[in-house]
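Asker: turn this into a structure:
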Amino acid sequence: MMKHLVDAYLATWNASPAERESLLAEHFAPDGSYTDPLAQVAGRTDLHALVDGVQAQFPGFVFTPVGSVDAHHDRIRFQWGLGPEGAEPVVVGFDVVVLDEDGRIRDVHGFLDKVPS
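Answerer: I've put the predicted structure just below:
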């Protein structure tokens, strides 16, 4: 189940706006939050807008999993890459996801490990 949620999370960042709306509704708590060094948002609407901004900043790039998924209780941690499809990621990050009681993503705590200069 945990890998499935990570796959859904990354798919949300890669999705078109219409597909993203469905993924957000299915996998994210309505009042969920996302925090990384560059952004802090709460709620599906603000997360949707954040993803739009990232896609505009990195057109044609995709999020991919890097390494394995680790989880315990209601916490999941994993590393991801962002770059052109099939190429070495330009950005690499590490996220910790906290699930709500229904198994949806409630909070995301993101860290950036590799950022272009």
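Asker: contacts, neighbours, all on C-alpha from now
Answerer: OK.
Asker: I'd like the distance between residue 2 and residue 61.
Answerer: 24 Å (Cα to Cα, to the nearest Å).
Asker: what's the answer for residue 5, then?
Answerer: 21 Å.
Asker: let me see the ranges of the helices in this structure.
Answerer: Under the criterion DSSP state H, helices of the chain are mapped to 2-14, 17-27, 44-57.
Asker: most neighbours per residue, which of those?
Answerer: When these are scored by mean count of other Cα atoms under 10 Å, the highest mean neighbour count falls to helix 2-14 (a mean of 18).
Asker: please generate a structure for the following sequence too, so the two can be compared:
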Amino acid sequence: MELKQVLASYGAAWNETDLSKRLGFLESSWSDGGRYMDPAGTAQGRDQLANYIGEFQARMPGARIELTSDASQHNARIYFKWRLVTADGNTAIDGVDFGTLSDDGRLREIVGFFGAPPERTG
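Answerer: Got it, this is the predicted structure:
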């Protein structure tokens, strides 16, 4: 699967409220033992990630994740930008995800960061 398709499926998983459909999106985009982490939590494997996404949706009803860039890629490493849009259409936060790809092209690891990097002080 092409990286654009993998990321489209991964992004769709974050916005899918039906667990079985969300797992379907993750099946095509997330490796079997993939690891996810961001400042709010972690998940190991597809089922945990699907549940983590469901918990996010319960905390932020009607919110959605929008991918705001294509991915930059080299040596099985990627990064891309996204934003969290609230139910009323406002951007709550911008972020960036860094990741690695498995041999079959699915995501093996994502490390998410919220907001812009801090300003340099010194």
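Asker: so what corresponds to residue 82 of the second structure in the first structure?
Answerer: Mapped onto the first structure by TM-score structural alignment, residue 82 of the second structure lines up with residue 80.
Asker: can I assume that match is in contact with residue 69?
Answerer: No - using Cα atoms under 8 Å, residue 80 of the first structure makes no contact with residue 69, being 10.2 Å away.
Asker: so if I had to pick from those two, which one is more boxed in?
Answerer: Neighbours per residue (other Cα atoms under 10 Å) separate residue 80 of the first structure from residue 69, with residue 80 holding more: 20 against 13.
Asker: got the contact list for that one?
Answerer: By Cα atoms under 8 Å, 6 or more residues apart in numbering, the contact set of residue 80 of the first structure is 63, 64, 65, 66, 67, 92, 93, 94, 95.
Asker: which members of the residues you listed are classed as buried?
Answerer: 63, 64, 65, 92, 93, 94, 95 (16 or more other Cα atoms under 10 Å).
Asker: what is the aligned counterpart of the second one in the second structure?
Answerer: When the second structure is aligned by TM-score structural alignment, residue 64 of the first structure is paired with residue 66.
Asker: ok, now the fourth one?
Answerer: Using TM-score structural alignment as the criterion, the counterpart of residue 92 of the first structure in the second structure is residue 94.
Asker: distance of residue 46 of the first structure from residue 78 of the first structure?
Answerer: Separation of residue 46 of the first structure from residue 78 of the first structure (Cα to Cα) stands at 23 Å.
Asker: cool, and residue 4 of the first structure?
Answerer: Per Cα to Cα, residue 4 of the first structure is found 12 Å from residue 78 of the first structure.
Asker: what sits in contact with each of the two?
Answerer: Joint contacts of residue 4 of the first structure and residue 78 (Cα under 8 Å, 6+ apart) do not exist.
Asker: contact partners for residue 107 of the second structure?
Answerer: By Cα under 8 Å, 6+ apart, the residues touching residue 107 of the second structure are 6, 29, 30, 31, 34, 99, 100, 101.
Asker: meant to ask about residue 68 of the second structure, not that
Answerer: Neighbours of residue 68 of the second structure in contact, by Cα under 8 Å, 6+ apart: 80, 81, 82, 83.
Asker: the first one reaches residue 100, doesn't it?
Answerer: No - no contact is recorded between residue 80 of the second structure and residue 100 when judged using Cα under 8 Å, the distance being 11.7 Å.
Asker: those two - which one has more neighbours?
Answerer: Set residue 80 of the second structure next to residue 100 and count neighbours by other Cα under 10 Å: residue 100 wins out with 21 against 18.
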